[in-house]
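> My questions concern the predicted model and sequence given below.
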Amino acid sequence: MSENNWVNLFKDADTGIETLHAHFEGHAYDPHWHDSYLVGFTETGVQQFDCRGQRHVSTPGAVFMLDPGEIHDGEAPAEAGFTYRTLYIDPHWLEREMRVLFPDAASTAQAGFTQTLAMDPALAHAIAGAWDSLQAPELRIVRQGVLDRFLARLSPHLQWRIPLQQDPRLPAVARRARDYLHAHLTEDIDLDRLAQIAGADRFRLSRAFKAAFGLAPHAYLVQLRLARARHLLAQGQTPVQVASALGFADQSHLGRWFMRAYRMTPAHYRKRCTNLPD
């Protein structure tokens, strides 16, 4: 990791939105996902990332939009690196606010982005305004007005979809393994045992799982734990407590995986989201 890399993070208590401002040179972060919607724009440089089965190149002013759970990575193909701002938006907050703009959407529908990357200068400006408003000690009514303008600019990029209970495109063995990992994410799961539960040998399971979800089973389990770790840290639990609760060997083990995915330590994330001392 370059010594020129930096990350600034803040979490708004009212909306639960996390605001991130960061700069990276070279490799930024490994494939990972977030439980939140991710909306941001590239300020300077060239930002390259893989998502939805293709490589995207974001240049200054380009807006990137990811749904919860979408796997992505990041790197700087140019020596100067890239700088970007991002809003990590709580799904419950976004759905509640967006249903005011889409009153006819089915109650069981979920909002999703129609594209990953777009050149939309008005939306980029609205993201910057929302970012600044969430960072500043502003009157609530002023902040709500800024956020409403941001949501209005974001809405053309959203569509409402009815989620499938079981996606028929995914192999049954991969679905069964995924469901087991979600239900037992804190356990030290053996691949042979997982394959037995899924109804396949471990080699077939690994191939089917990666084809379906973009990660091998062990990497998927780590991402499940990291997503839960973010929630627990934001609630004020210490890195030691979180590592123990989620089945990591120790605090250092959690820290290594957390740094690879988010380029910050668990202690730094906790401090920025809770204002509690390390």
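Perfect, I can see it now.
> from here on, contacts and neighbour counts on C-alpha atoms
Will do.
> residues in contact with the helix or strand encompassing residue 270?
Under the criterion of DSSP states H and E, residue 270 resides in helix 266-274. Contact with helix 266-274 is made by 9-11, 230, 233-239, 254-255, 258-259, 276-278, as judged by Cα atoms under 8 Å, 6 or more residues apart in numbering.
> again, 7 Å this time
By Cα atoms under 7 Å, 6 or more residues apart in numbering, the residues outside helix 266-274 that reach it are 9-11, 233-234, 236, 239, 255, 258, 277-278.
> repeat for stretch 187-199
Contacts of stretch 187-199 (Cα under 7 Å, 6+ apart): 173, 176-177, 201-202, 205, 247.
> what do you get for stretch 41-52?
In this structure, residues lying in contact with stretch 41-52 by Cα under 7 Å, 6+ apart are 55-64, 71-78, 80-86, 124.
> Which of those fall in strands?
Using DSSP state E, the subset of the contacts of stretch 41-52 located in strands is 55-58, 62-64, 72-75, 82-86.
> want to compare, so here's the second one:
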Amino acid sequence: MAKDWLELRQHADTGIETIRAHFEGHAYDPHWHDSYLVGMTLTGTQQFQCRRERHRSTPGDAFLLEPGEIHDGDAPVMGGFTYLTFYLDERWLGQTLRGLYESVPDSYSLHFSHTIAREPQLVRAIAGTFTALHNDEMRIVQQSNMDALLSQLTYHCQWRKRLPAQRQSAAIAHRAREYLHAHMGDNLGLDDLARETGTDRFTLTRCFKREFHLTPHAWLIQLRLAHARAMLAQGEQPASVAAALGFADQSHLGRWFVRVYRLTPAHYRRLCTNLPDDARK
């Protein structure tokens, strides 16, 4: 833990977070993001579970994760690993890349073809974009690098037709997820979700795990953490964020935040806003 380090910056114009970090041993617990994650391994070996597979990313490898994809992270060999990454808003990336194709129906959604990509041109585009954003270079440099990255990503994307919500299991899971979104700060029980979806607790949990690979409770924690990041980045105090999102108290939020992001909420807030701990909006 003492040798671990993390640099995080939030780009002023776009809000894109850029992260460069080094971890040895266990890096972070299973979690998901509400954005597309694009990055590359700089040194060492990064190991993580995603899409029901164990992946290893070594220097020069790009890694591409979609919103909602559960992944963890650890260093399987001595010396740990160093990587850089940034998050791209789901709606923005889908709309932008859609414009690079001749015709993509609205009923199709954007997916990455592979989790690990060993393509030098893509890796160079990721490195260039990261450097331009992280170092806040001239806007024309930032935008040129971003356009080059988007062009490279088209070779690693595919459009899939969204599955119709006719399957009963998927329909139950998605209704439960929508309810969790709408009531994320409430003290919900499985009975509440079962009643909302017209089923029993056991069927609900089985359907939810089949669709999202997490129990409703574990998924709700991840949802709250994703919203906590957004609120902290806007300058909200950790205590008020914890209260708004249904955490028992600030310590409860802090324990989960560190497990998943390896930062305290207060530290993350400072990195995004440069506000001191006692500043309030």
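Cool, got the structure. This one's a predicted model, so the numbers in the text were calculated from it and none came from an experiment.
> circling back to that earlier point, ok, of the contacts of stretch 187-199 of structure 1, which one's closest to residue 106 of structure 1?
residue 176 (28.3 Å; Cα to Cα).
> before we move on, which element is that closest one in?
Going by DSSP H and E, residue 176 of structure 1 is part of helix 172-183.
> buried ones in that helix?
Buried residues in helix 172-183 of structure 1, defined by neighbour count with 16 or more other Cα atoms under 10 Å: 172-178, 181.
> same deal with stretch 49-62 of structure 2?
For stretch 49-62 of structure 2, a neighbour-count test (16+ other Cα under 10 Å) marks 49-50, 55-62 as buried.
> what would those residues look like in JSON lines with distance to residue 265 of structure 2?
Formatted as JSON lines, those follow (distance: Cα to Cα, whole Å):
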{"residue": "49", "distance to residue 265 of structure 2": "25"}
{"residue": "50", "distance to residue 265 of structure 2": "25"}
{"residue": "55", "distance to residue 265 of structure 2": "29"}
{"residue": "56", "distance to residue 265 of structure 2": "29"}
{"residue": "57", "distance to residue 265 of structure 2": "28"}
{"residue": "58", "distance to residue 265 of structure 2": "30"}
{"residue": "59", "distance to residue 265 of structure 2": "30"}
{"residue": "60", "distance to residue 265 of structure 2": "31"}
{"residue": "61", "distance to residue 265 of structure 2": "30"}
{"residue": "62", "distance to residue 265 of structure 2": "28"}
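> and residue 165 of structure 1, how many neighbours?
Around residue 165 of structure 1 there are 6 other residues, counting by other Cα atoms under 10 Å.
> quick one: it is in a helix?
No - under DSSP: H, G, I helix; E, B strand; the rest coil, residue 165 of structure 1 sits outside any helix and is assigned coil.
> Next, work out how far apart it and residue 175 of structure 1 are.
As for residue 165 of structure 1, its distance to residue 175 of structure 1 is 11 Å (criterion: Cα to Cα, to the nearest Å).
> residue at max distance from the center of structure 1?
Farthest-out residue of structure 1 from its mean C-alpha position, per Cα atoms, centre = their mean: residue 201, at 31.2 Å.
> mean offset of the helix holding residue 176 of structure 1 relative to structure 2 (after superposition)
Following superposition, helix 172-183 of structure 1 is found to deviate from structure 2 by 2.9 Å on average (mean Cα distance after the TM-score superposition for structure 1).
> Report the buried residues of the helix or strand following that helix.
Sequence-wise, the next helix or strand downstream of helix 172-183 of structure 1 (DSSP H and E) is helix 191-198. Buried residues in helix 191-198 of structure 1, defined by neighbour count with 16+ other Cα under 10 Å: 191, 194-195, 198.
> and helix 191-198 of structure 1, how far out from the chain's middle?
From the chain centre to the centre of helix 191-198 of structure 1 is a distance of 28 Å (Cα atoms, centre = their mean, to the nearest Å).
> got the angle for it vs helix 172-183?
Here the directions of helix 191-198 of structure 1 and helix 172-183 differ by 120 degrees (axes from the mean of the first three to the mean of the last three Cα atoms, to 10 degrees).
> element containing residue 100 of structure 1?
Going by DSSP H and E, residue 100 of structure 1 is part of helix 91-101.
> The helix or strand just after that helix: average distance to aligned residues in structure 2?
As assigned by DSSP H and E, the chain's next helix or strand after helix 91-101 of structure 1 is strand 110-113. Mean deviation of strand 110-113 of structure 1 relative to structure 2 after superposition (mean Cα distance after the TM-score superposition for structure 1): 1.8 Å.
> report the longest helix in structure 1, please.
helix 217-234 (DSSP state H).
> who touches that one?
Contacts with helix 217-234 of structure 1, where a contact means Cα under 7 Å, 6+ apart, come from 32, 34-35, 181, 185, 206, 209, 242, 246, 258, 270, 273-274.
> Could you rerun that using 8 Å?
Here helix 217-234 of structure 1 makes contact (Cα under 8 Å, 6+ apart) with 32-35, 178, 181-182, 185-186, 206, 209-210, 239, 242-243, 246, 257-258, 266, 269-270, 273-274.
> ok now it, how far from the chain's centre?
Put simply, helix 217-234 of structure 1 sits 11 Å off its chain's centre (Cα atoms, centre = their mean).
> Over to stretch 99-108 of structure 1?
That offset, for stretch 99-108 of structure 1, works out to 24 Å (Cα atoms, centre = their mean).
> what does stretch 20-35 of structure 1 give?
Stretch 20-35 of structure 1 sits 10 Å away from the centroid of its parent chain (Cα atoms, centre = their mean).
> One more: stretch 14-28 of structure 1?
Computed by Cα atoms, centre = their mean, the separation of stretch 14-28 of structure 1 from the middle of its chain amounts to 10 Å.
> Kindly report the same for stretch 150-162 of structure 1.
Centroid separation for stretch 150-162 of structure 1 versus its chain: 18 Å, with Cα atoms, centre = their mean.
> what's the first-to-last distance across it?
25 Å.
> I'd like to know which elements whichever strand or helix holds residue 253 of structure 2 is packed against.
Element membership for residue 253 of structure 2, per DSSP H and E: helix 250-261. Packed against helix 250-261 of structure 2 by the contact rule (3 or more Cα pairs under 8 Å, 6 or more residues apart in numbering; DSSP states H and E) you find strand 26-31, helix 238-244, helix 265-273.
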